[in-house]
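Asks: following is a predicted model, sequence given first.
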Amino acid sequence: MRQSEWTVASFGSCADFQEGYVNPAQSVTAYFDGPISWLRAVDLNDGFVNETSRTLSVEGFKSAGKAATLFPAGTLAISKSGTIGRIGILQREMCGNRAVINVRPRPDRLDVRFAFYSMLLGRPQIERLAEGSVQKNLYVSALSKFSLFLPPLPEQRAIGATLGALDDKIELNRKMNATLEAMARALFRDWFVDFGPTRAKAEGRAPYLSPELWPLFPDRLDAEGKPEGWKIGTLGAVATARNEGVDPSAISPDTPYIGLEHMPRGSIALSDWEGAGKVSSNKAAFVAGDFLFGKLRPYFHKVGIAPVTGICSTDIVVVRPKSPAWGGFVIACISDEDFVAYTDKTSTGTKMPRTSWGVMAMYPVALPSSTLAGAFNATISPMLDRIRANIHESRTLAQTRDLLLPRLMSGELRVAEAERLAEVAL
């Protein structure tokens, strides 16, 4: 494909735009936590949008009246205020709030994925289109002026498919990690919260674990309602916090740095970090395999396993098991919804409530035998290892995509050559 066959076009000549206008009153609790995904700028992650951080009831959706619109899967979305230019491809039907513009490329002019990558590459231009002196806003009238460098549609589709293959694999890894994490969480709650195996034994039900694991569980519950022989203790009995401060001027700028902004909510698969070159204040040290817990109330559900060695914000508690055999128990415990609720309830402070390791360590737990804790660790360790491997693979895939992106979108690199380079990464 010759560059002479590429043309320059405005976004508005190739796509249709619609802002989200579903903004239910926050004071009406009945409007929320229903079946309808409610897209906000915070949900846009420069990739696929599978779910939203908040949902609406049918009543909440209809509160928008005639403006209540559901955008189908495949719609592009871009944030128009706050952090302008964050984009996403909706993977399911969603409605949007006023901070989001939804984009529908016209199929006879513009391929959806090519449009997505054009927006990703052209973010600096999009940011410059925002207007306002106090708070910048990206209006539809301005976004429609965004310039696209377009090859013919077949070439658009080929470019979108080549880059998309890398993102599809990244998305597959994300879904696999979510499944593995859900399996580990379910095991933890069954064994150590609901006491499923012990209850099954006490009720005379058939074993549902392997012959090696089943005998490790007590046969009955004691008078306190916990498995017989287990002790009531605290998290601090099996875990500790690492408190090692680091002066950023004394480390390499390439040292991985993790802040609260890098940690996903509700997932231990911590896949984002940056170099420490821009860090100026003292931070905390951690090593690969440590557990990181965001200690500010808005970030309590940000818990992850460090996939690399580096430094982190002092608003993150670095947790590690006192014995490796307890590692699985500790990470499953501090990422469990009951523990998050405990830290929320016991947090202190008015402007920005927070927890501390001293409070976290006092969390009451039913402690099994060390043998059973070790068996649980051995059971979920392959899952956690797979999660970490997927994280590193996805970062390599993303680096390959980012390398190919500008060269493909400018016509400098032919699709066939890009496909060969992508296949190496895949």
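Replies: Alright, I've got the coordinates.
Asks: can we go C-alpha only for contacts and neighbour counts from here?
Replies: Will do.
Asks: following the strand or helix carrying T400, which helix or strand comes up?
Replies: T400 belongs to helix 370-409 when elements are defined using DSSP states H and E. Once helix 370-409 ends, the next helix or strand along the chain (criterion: DSSP H and E) is helix 415-425.
Asks: what residues sit buried inside the helix holding T400?
Replies: 372-377, 380, 383-384, 387-388, 390-391, 393-394, 396-398, 400-401, 404-406, 408-409 (16 or more other CA atoms under 10 Å).
Asks: just stretch 352-371 next, same as before
Replies: Those would be R354, T355, S356, W357, M360, A361, Y363, V365, A366, L367, P368, for stretch 352-371 by 16+ other CA under 10 Å.
Asks: now swap in stretch 8-27 and tell me
Replies: Here stretch 8-27 shows F11, G12, C14, A15, F17, E19, G20, Y21, V22, N23, P24 as buried, counting by 16+ other CA under 10 Å.
Asks: from the rest of the structure, what touches it?
Replies: Contacts with stretch 8-27, where a contact means CA atoms under 8 Å, 6 or more residues apart in numbering, come from 31, 60-61, 63-64, 67-69, 95-106, 109-110, 140, 143-150.
Asks: stretch 264-284 now?
Replies: So stretch 264-284 is contacted by 177-178, 181, 243-249, 252-259, 262-263, 299, 301-307, 311-314, 318, 335, 387-388, 391-392, 395 (CA under 8 Å, 6+ apart).
Asks: any of these buried? List them.
Replies: 177-178, 181, 246, 248, 255-259, 263, 299, 301-307, 311-314, 318, 335, 387-388, 391.
Asks: so which of the residues you listed belong to helices?
Replies: Among those, DSSP state H puts N177, A178, E181, I387, R388, I391 in helices.
Asks: excluding covalently adjacent residues, which one is nearest to the fifth one?
Replies: Think R388. In space, and not counting its chain neighbours, R388 is closest to P307: 6.1 Å by CA to CA, 6 or more residues apart in numbering.
Asks: these two touch, right, that neighbour and G289?
Replies: Yes: the pair P307 and G289 qualifies as a contact (CA atoms under 8 Å) at a distance of 6.2 Å.
Asks: putting a second one here so we can go through both:
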Amino acid sequence: MSADLRALWRAAGGNVPDHWTFQTIEELLESQKSISVGVMYPGSNVLGGTPLIRVSDVKNGAIAKKPDFCISSEVDQEYRRTKLFGSELLITLVGNPGDCVIVTEEMIGWNAARALAVLKLKDPDLRRWLRYVLLSKPAKHLIDARLNTTVQKTLNLKDIRELGIPIPPKEERYKITNVIDAIENKMLLNTQTNQTLESIAQAIFKSWFVDFEPVKAKMAVLESGGSGEQAELAAMSVISGKSEAELAQLQQQNPEHYQQLTETATLFPSAMVESELGEIPEGWEVQNYSNLCKKIESGGTPKRNEDSYWNGEVSWLSSGEVRDKVVINTKEKITIEGLKNSSAKLWPKNTTVIAMYGATAGEACLLAEEMCANQACCGLIPKTEFASFVYLSAIRSSQLLAEKASGSAQQNLNKGIIENHSLIAPPSNLAKQFEWTIQNMILKLIENYRENINLAQLRDSLLPKLLSGEIDLTHLQSEVA
């Protein structure tokens, strides 16, 4: 059996040292029943319920944050077989079949959705090794050859059981996994940092443009008989998250920052007025995206049967890739000729893209580089001062936009629906101040995305060399206990 598995691995383009053995994943399981799919019928989202890991929660082989979707205790009990205890390995069955997640202590008590297989291994220490092997090109080739593509690419449990895995001696295995771990840990840290940055940016957006907290802070002071100066100070406290005592200290220690807070607070009015969307700050307006953008366009696709239009230098975004909040690179690229001879348009960086069709309808992303997109994407090229406002408002409006989608076969939006979507917009001077306030967060966000792409490329280039024994690891100190 081991010889047959080695032959299959070589046929898939892989090569491993002769002293390594091969075993099927089934042979590595704790028992025959130690692999199963997750929750098939999760029901509706239950506040405070059991977190449910879905394929969309898997990013670069990890779960960067606690899942938003939760199942009831009754559903969790019904699917207790896949309730997580901290020693399992998860393998995605759809989306990106074969991607793995190592279950950590933080995930104990969670459950997994049906699009994930839950595995319990005889030796939980093998999880890291198994994950990295499944990332390799030979493994991906073997997985792709087994995929059922009737509706979408799907891996089933039988195929997982039969996959052959090269197994080196423990000391070699630990050395190899430690090299890749260092790269993966940095990628996970970047992802978690980006989750925090996104949360902070959205929190500021919500405070300023949804809850109108600086405006209401001013109004509360004035209604209680306070002075205009006290009202400005109250707004500064809301904007900065600092108490009046801390603001006084800031004025002494960093007068420039204090002055910037003062100028920002001054831009907020101290009254609310009625509008078609309810009460809004005085001087603000109910707008739509067409008012805040220089141009709004849908994308296009060059002819697939024209070879000269494809595999060029121009990044070409598909609606499925809009799931990534920031896009730096794309799976497919077209040529300049393909761009010129199709309805695709080249959009500048800082364009917000909203997906119009299918499962991602309503979702939004930010372009970190200039690129074009297919016809299932709508590009919002913002006025400079509204770049971050348009991006964050689009992310916040994704559910509302998705609810406007229609279609019997799949949910569809169109450019008209998007450009006429109503929202409450501040004057341009406050939008400029918001842009200045969060621009460093957005830049850091993009930097981390870019670094993760480079780290993933480094990992993927090292993996075949490590698996083939091409890289000599004898100089590395063994960490085997």
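Replies: Thanks, I have the structure now. The shown structure was predicted, so the numbers you read here are calculated from the model rather than taken from an experiment.
Asks: can I get the ones in helices among the buried ones among the contacts of stretch 264-284 of the first structure in JSON lines including distance to G277 of the first structure?
Replies: Below are these laid out as JSON lines (distance: CA to CA, whole Å):
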{"residue": "N177", "distance to G277 of the first structure": "30"}
{"residue": "A178", "distance to G277 of the first structure": "31"}
{"residue": "E181", "distance to G277 of the first structure": "32"}
{"residue": "I387", "distance to G277 of the first structure": "27"}
{"residue": "R388", "distance to G277 of the first structure": "24"}
{"residue": "I391", "distance to G277 of the first structure": "22"}
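Asks: show me which pair in those is furthest apart.
Replies: Greatest spatial distance among those (CA to CA): E181 and I391, at 13.1 Å.
Asks: what sits in contact with each of those two?
Replies: Here E181 of the first structure and I391 share no contacting residue, scored by CA under 8 Å, 6+ apart.
Asks: list the contacts of the aligned partner of G374 of the first structure in the second structure.
Replies: In the second structure, the residue paired with G374 of the first structure is K432, using TM-score structural alignment. Taking CA under 8 Å, 6+ apart, we find K432 of the second structure in contact with E385, F386.
Asks: any idea how far the residue nearest to the spatial centre of the first structure is from T343 of the first structure?
Replies: Central residue of the first structure (CA atoms, centre = their mean): P264, 3.8 Å from the mean position. Using CA to CA, to the nearest Å, we find P264 of the first structure at a distance of 18 Å from T343 of the first structure.
Asks: what's the answer for F376 of the first structure, then?
Replies: From F376 of the first structure over to T343 of the first structure (counting by CA to CA), the distance is 24 Å.
Asks: and if you look at S210 of the first structure?
Replies: S210 of the first structure is 35 Å from T343 of the first structure, by CA to CA.
Asks: higher neighbour count, those two?
Replies: T343 (22 against 8; other CA atoms under 10 Å).
Asks: for N50 of the first structure, see how far away that one is.
Replies: 28 Å.
Asks: just I391 of the first structure next, same as before
Replies: 18 Å.
Asks: F376 of the first structure now?
Replies: For F376 of the first structure, the distance to N50 of the first structure - CA to CA - is 31 Å.
Asks: helices of the stretch 151-300 of the second structure, start to end?
Replies: Assigned by DSSP state H, counting those that start in this stretch, the helices in the stretch 151-300 of the second structure fall at 157-162, 170-209, 213-223, 228-240, 244-253, 255-266, 289-292.
Asks: nearest to S388 of the second structure, of those helices?
Replies: Of all the helices of the stretch 151-300 of the second structure, helix 170-209 comes closest under CA to CA, at 9.4 Å.
Asks: output the residue interval of the first structure matched by the closest one.
Replies: By TM-score structural alignment, helix 170-209 of the second structure lines up with residues 153-192 in the first structure.
Asks: work out the gap between that stretch and the centre of the chain.
Replies: Distance, stretch centre to chain centre, for stretch 153-192 of the first structure: 11 Å (CA atoms, centre = their mean, to the nearest Å).
Asks: buried residues in that stretch?
Replies: 155-167, 169-171, 173-174, 176-178, 180-181, 184-185, 187-188, 191-192.
Asks: so which of the buried residues of stretch 352-371 of the first structure sit within strands?
Replies: Under the assignment DSSP state E, those contribute V365, A366, L367 to strands.
Asks: can I get these in CSV including distance to T75 of the first structure?
Replies: Formatted as CSV, these follow (distance: CA to CA, whole Å):
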residue, distance to T75 of the first structure
V365, 46
A366, 48
L367, 49
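Asks: tell me the first helix or strand C-terminal of the longest strand belonging to the second structure.
Replies: Looking across the second structure with DSSP E, the single longest strand is strand 310-317. As assigned by DSSP H and E, the chain's next helix or strand after strand 310-317 of the second structure is strand 326-327.
Asks: that next one maps to which residues in the first structure?
Replies: Counting by TM-score structural alignment, strand 326-327 of the second structure lines up with residues 269-270 of the first structure.
Asks: how far does that stretch sit from the chain's center?
Replies: With CA atoms, centre = their mean, you get 7 Å for stretch 269-270 of the first structure.
Asks: repeat for stretch 63-70 of the second structure
Replies: Using CA atoms, centre = their mean, the offset of stretch 63-70 of the second structure from its chain centre is 12 Å.
Asks: cool, stretch 6-19 of the first structure as well?
Replies: Taking the mean of its C-alpha atoms, stretch 6-19 of the first structure sits 30 Å from the chain's own mean (CA atoms, centre = their mean).
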